[in-house]
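Student: quick one, fold the following:
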Amino acid sequence: MKLSREINAFMQRLGHEFDRPELLLRALTHPSIATPARPDNQRFEFLGDRVLGLVMAEALLAADKTAREGQLAPRFNALVRKETCAEIARAIDLGAVLRLGRSEMISGGRRKQAILGDAMEAVIAAVYLDSGFNVARDVILTLWGDRITQVEADSRDAKTLLQEWAQARGMALPDYTEAARSGPDHAPVFTIDVRLENGATAQATAGSKRQAEQQAASALLALLDRPE
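Tutor: As a prediction, this is how the structure comes out:
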């Protein structure tokens, strides 16, 4: 299969040359441009998430042989979350080779965190299907690099921190509500409100409910005293 110069350059940045490049092309195909003859990357995203999870679990156990499960879990979450996957995708300029529909390109899809994070997981699956687990592990460990050993022991996400802030002050758990939803079905945009029992509120908008909730929690934390 003859590949474009951009795809060949991306494989160099990724650190893997595909024997079956059609797997990479599928991993780069967003639902906004998919057809029956050109399937999207959502099934690959599902698989890649699991491959990434196993690699990170193994790597964390090897990096700290005395850590308890309660210490490992937040580190794991920090390494596999969509935000981190999107950071890796940006580092290798994955957005430049994404196959997007016209409307998604116009709306800045090549820079959207949710799209980049999903595509990074899909590319991991493509590497795994192309060359097996050991090769996929090597690619992942190279791309994640020092993040694995430098991840904070206390890598709790914003929602967890906000929950702990409220509980430490005898308040009910934060309340998250969907204030609005827009965009096409294949790429919805959610606006989430978060409210504490004391009346403090914040709002955020993102390409997934989870991401919007995290950003809303982070915004509210910025208005409050951070938990100890």
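Student: going forward, measure contacts and count neighbours with C-alpha atoms only.
Tutor: Fine.
Student: any chance you could map the helices in the protein?
Tutor: 5-14, 21-27, 42-63, 69-80, 82-91, 102-106, 113-131, 133-144, 147-150, 158-168, 209-221 (DSSP state H).
Student: looking at the ones you listed, which one is packed in the most?
Tutor: Compared across those, helix 113-131 shows the largest average neighbour count, a mean of 24 (mean count of other CA atoms under 10 Å).
Student: quick check, central residue of the chain?
Tutor: K82 (1.3 Å; CA atoms, centre = their mean).
Student: any idea how far it lies from M120?
Tutor: 9 Å (CA to CA, to the nearest Å).
Student: wait, what's in contact with the residue nearest to R38 when sequence neighbours are not counted?
Tutor: What sits nearest to R38 in space, not counting adjacent residues and going by CA to CA, 6 or more residues apart in numbering, is R26, at 7.4 Å. The neighbours of R26, taking CA atoms under 8 Å, 6 or more residues apart in numbering as the test, are R38, P39, D40, N41.
Student: for ChimeraX, write the selection for the buried entries among those residues.
Tutor: Those of these that count as buried under 16 or more other CA atoms under 10 Å are selected in ChimeraX with:
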select :39,40,41
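Student: can I get the contacts of R26 in TSV with distance to P74?
Tutor: Conversion of these to TSV gives the following (distance: CA to CA, whole Å):
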residue	distance to P74
R38	37
P39	34
D40	31
N41	28
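Student: which of the contacts of R26 fall within strands?
Tutor: Judged by DSSP state E, the contacts of R26 include no members of strands.
Student: what's the closest of the contacts of R26 to M56?
Tutor: N41 (21.8 Å; CA to CA).
Student: the closest one reaches A122, doesn't it?
Tutor: Yes - taking CA atoms under 8 Å as the definition, N41 is a contact partner of A122 at 6.0 Å.
Student: overlap of the contact sets of these two?
Tutor: With CA under 8 Å, 6+ apart as the test, N41 and A122 both reach A27, L28.
Student: to compare against the first, here's the next sequence to fold:
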Amino acid sequence: MDLFSENISRFEELIGYRFLNRRLLEEALTHRSYLNETSEKGLSDNERLEFFGDSVLSLMVTYRLFMGFPEKHEGELTRMRAALVDEAALARSAVALDIGGLIRLGRGEERTGGRAKKSILADAYEALLGALYLDGGEKAAAPLIEAHFTAATKLLPGRDSKSEFQEVAQAAMGVTPVYRTIDASGPDHARVFTVAAYLGDELVGEGSGTSKKEAEQAAARRGLERLAGGCGSGRP
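Tutor: All right, here's what the predicted structure looks like:
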């Protein structure tokens, strides 16, 4: 077994998936520059797999955003998706898997630091997702996409308490928080709203603010504090 084959065998152990068609994985890790400098026959670069993997990633990320953030409107979801699938985010996931150390590159790309180039890493990561999906369907690709989604979501700009509370509640209890306005007081020009946050039937946080959105954020912060300390009885 040559060094490349040994390395991808270890890589399969790392990602917890053994390819039925090993050539798909080899192709995903082959940059076009390598083909220009090798005499090996029957090789393909990873550009077609990258094209396919891009669509797989976009669909599965879109599904997770749609299901995980029911309060977000279309424009917000679009911006979030763009940040989750951009080159920098994909390159970070590739680095986490040390894909740069596995890619077959031409000597020219090797000399110019190709293994650390974000574009090459991001393309190889998408090609890997495409290879996984073609080899084993959604079940094979889902674990890597889930890991990418979780890590990249934490780095989204403008993360708010409601989003964080929802993520924590779904992970810990499998439920989505529900917010109910329980009080509105004061004159029209200075209204104060009080909102209660529920997980199922349990009240886990209350918050007040000069708008319902502000009150929901305050209630979510209380809910996060409550979950951090363990849900129990008594008024939040």
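Student: which one of the helices of the first structure lies closest to T177 of the first structure?
Tutor: Nearest to T177 of the first structure, of the helices of the first structure and by CA to CA, is helix 209-221 at 8.8 Å.
Student: for that closest one, packing partners?
Tutor: Judged by 3 or more CA pairs under 8 Å, 6 or more residues apart in numbering; DSSP states H and E, helix 209-221 of the first structure is in contact with helix 158-168, strand 189-195, strand 201-206.
Student: kindly reformat those as TSV containing distance to Q150 of the first structure.
Tutor: Shown next, in TSV, are those (distance: least, CA to CA, whole Å):
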stretch	distance to Q150 of the first structure
helix 158-168	19
strand 189-195	31
strand 201-206	27
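Student: for the ones you listed, which one sits closest to S107 of the first structure?
Tutor: Closest among those, using CA to CA: strand 189-195, at 11.7 Å.
Student: which non-adjacent residue is nearest G114 of the second structure?
Tutor: Going by CA to CA, 6+ apart, G114 of the second structure has I120 as its nearest residue, at 6.9 Å.
Student: which residues touch A204 of the first structure?
Tutor: Each residue near A204 of the first structure by CA under 8 Å, 6+ apart is listed here: T191, I192, D193, A212, E213, Q215, A216, A219.
Student: hmm, 10 Å instead?
Tutor: 179, 190-194, 211-220 (CA atoms under 10 Å, 6 or more residues apart in numbering).
Student: any idea which of the residues you listed is closest to T142 of the first structure?
Tutor: Distances from T142 of the first structure to the contacts of A204 of the first structure, taken by CA to CA, are shortest for Q211, at 25.9 Å.
Student: the second structure: which residue goes with that closest one?
Tutor: With TM-score structural alignment as the criterion, Q211 of the first structure has no equivalent in the second structure.
Student: aligned to G53 of the first structure, what sits in the second structure?
Tutor: Matched to the second structure by TM-score structural alignment, G53 of the first structure sits across from S58.
Student: wait, its match touches A83, no?
Tutor: No - look at S58 of the second structure against A83 with CA atoms under 10 Å: they stay out of range, at 11.3 Å.
Student: follow-up on the earlier one: was I right about the residue nearest to G114 of the second structure contacting R92?
Tutor: No - checked against CA under 10 Å, the pair I120 of the second structure and R92 is beyond contact range at 11.8 Å.
Student: for the equivalent of S93 of the second structure over in the first structure, what are its contacts?
Tutor: Aligned by TM-score structural alignment, S93 of the second structure pairs with I88 of the first structure. For I88 of the first structure, the contact set (CA under 10 Å, 6+ apart) comprises L14, K82, L94, L116, G117, M120, I140, L143, W144.
Student: can you tell me how far I88 of the first structure is from A9 of the first structure?
Tutor: I88 of the first structure is 16 Å from A9 of the first structure, by CA to CA.
Student: swap in L79 of the first structure?
Tutor: Taken as CA to CA, the span from L79 of the first structure to A9 of the first structure is 26 Å.
Student: ok, back up a step: now tabulate the helices of the first structure in a markdown table and tack on distance to Q203 of the first structure.
Tutor: Output for those, formatted as a markdown table (distance: least, CA to CA, whole Å):
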| stretch | distance to Q203 of the first structure |
| --- | --- |
| helix 5-14 | 36 |
| helix 21-27 | 32 |
| helix 42-63 | 28 |
| helix 69-80 | 22 |
| helix 82-91 | 18 |
| helix 102-106 | 24 |
| helix 113-131 | 18 |
| helix 133-144 | 31 |
| helix 147-150 | 29 |
| helix 158-168 | 13 |
| helix 209-221 | 5 |
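Student: wait, which of those helices is closest to T201 of the first structure?
Tutor: That would be helix 209-221 among these, by CA to CA, at 6.4 Å.
Student: starting at the chain centroid, how far to the closest one?
Tutor: 15 Å (CA atoms, centre = their mean, to the nearest Å).
Student: quick one: it to helix 82-91, angle?
Tutor: Between helix 209-221 of the first structure and helix 82-91, the angle comes out at 100 degrees (axes from the mean of the first three to the mean of the last three CA atoms, to 10 degrees).
Student: report the inter-axis angle for helix 209-221 of the first structure versus strand 201-206.
Tutor: 140 degrees.
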